[in-house]
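Trainee: Below is the sequence, then the predicted model.
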Amino acid sequence: MTLIINGERQDIDAETLARLLDALELGESVVATALNGRFVRAVDRDGTTLKDGDAVEILAPRQGG
């Protein structure tokens, strides 16, 4: 399926947001996620299904000043 991940089109096989993070090797990372502009809590990722054309944003916290 084709997803738009952080603004870039990618063909990836993932049925849920949690599986997408695993496929991107981010499954154990602390990240914030949004699906089609709506925030998705970490506890809801397993039950959040994806469909062709969905837009996913994945953000990682950074330190600095």
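Mentor: Arrived safely.
Trainee: Only C-alpha atoms from now on, for both contacts and neighbour counts.
Mentor: Noted.
Trainee: what helix or strand is residue 10 on?
Mentor: Here residue 10, judged by DSSP states H and E, is contained in strand 8-11.
Trainee: other SSEs contacting that strand?
Mentor: The helices and strands touching strand 8-11, judged by 3 or more Cα pairs under 8 Å, 6 or more residues apart in numbering; DSSP states H and E, are strand 2-5.
Trainee: Contacts for the strand it packs on, please.
Mentor: For strand 2-5, contacts defined as Cα atoms under 8 Å, 6 or more residues apart in numbering pick out 9-12, 51-58.
Trainee: Below is an additional structure, to be compared with the one above:
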Amino acid sequence: MNILVNEEARAVTAGTLAGLVEELGFSDARIATAIDGEFIPKSARRQYVLAEGMRVEIVAPMQGG
């Protein structure tokens, strides 16, 4: 399926947000996720089914001050 990940077109095989996080190599990283502008908590990633054309944002927290 084709989706946008951080504004980059991607063809992916994952069916869920949790699967996508794993497919992209972020399974061990501390990240935040959003789909079509809506924050998706880590606890909901396995239940969140991806669909063609979705916009997924994956961001890592930044440190600093």
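Mentor: Here it is on my side, so go on. A quick note: this is a predicted structure, and the numbers were derived from the prediction, not measured.
Trainee: What value does the TM-score take for this pair?
Mentor: A TM-score of 0.95 describes the superposed chains when it is computed by TM-score structural alignment, normalised by the length of structure 1; 65 aligned residues with a Cα RMSD of 0.7 Å.
Trainee: which one of the contacts of strand 2-5 of structure 1 sits closest to residue 26 of structure 1?
Mentor: Among those, residue 58 lies closest to residue 26 of structure 1 (Cα to Cα), at 9.5 Å.
Trainee: hang on, the earlier thing: just put the contacts of strand 2-5 of structure 1 in a markdown table and tack on neighbour count.
Mentor: Below are the contacts of strand 2-5 of structure 1 laid out as a markdown table (neighbours: other Cα atoms under 10 Å):
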| residue | neighbour count |
| --- | --- |
| 9 | 13 |
| 10 | 13 |
| 11 | 12 |
| 12 | 14 |
| 51 | 12 |
| 52 | 12 |
| 53 | 15 |
| 54 | 16 |
| 55 | 20 |
| 56 | 23 |
| 57 | 18 |
| 58 | 13 |
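Trainee: one step back: mean deviation, the strand holding residue 10 of structure 1 versus structure 2?
Mentor: By mean Cα distance after the TM-score superposition for structure 1, the fitted strand 8-11 of structure 1 averages 0.5 Å away from its aligned residues in structure 2.
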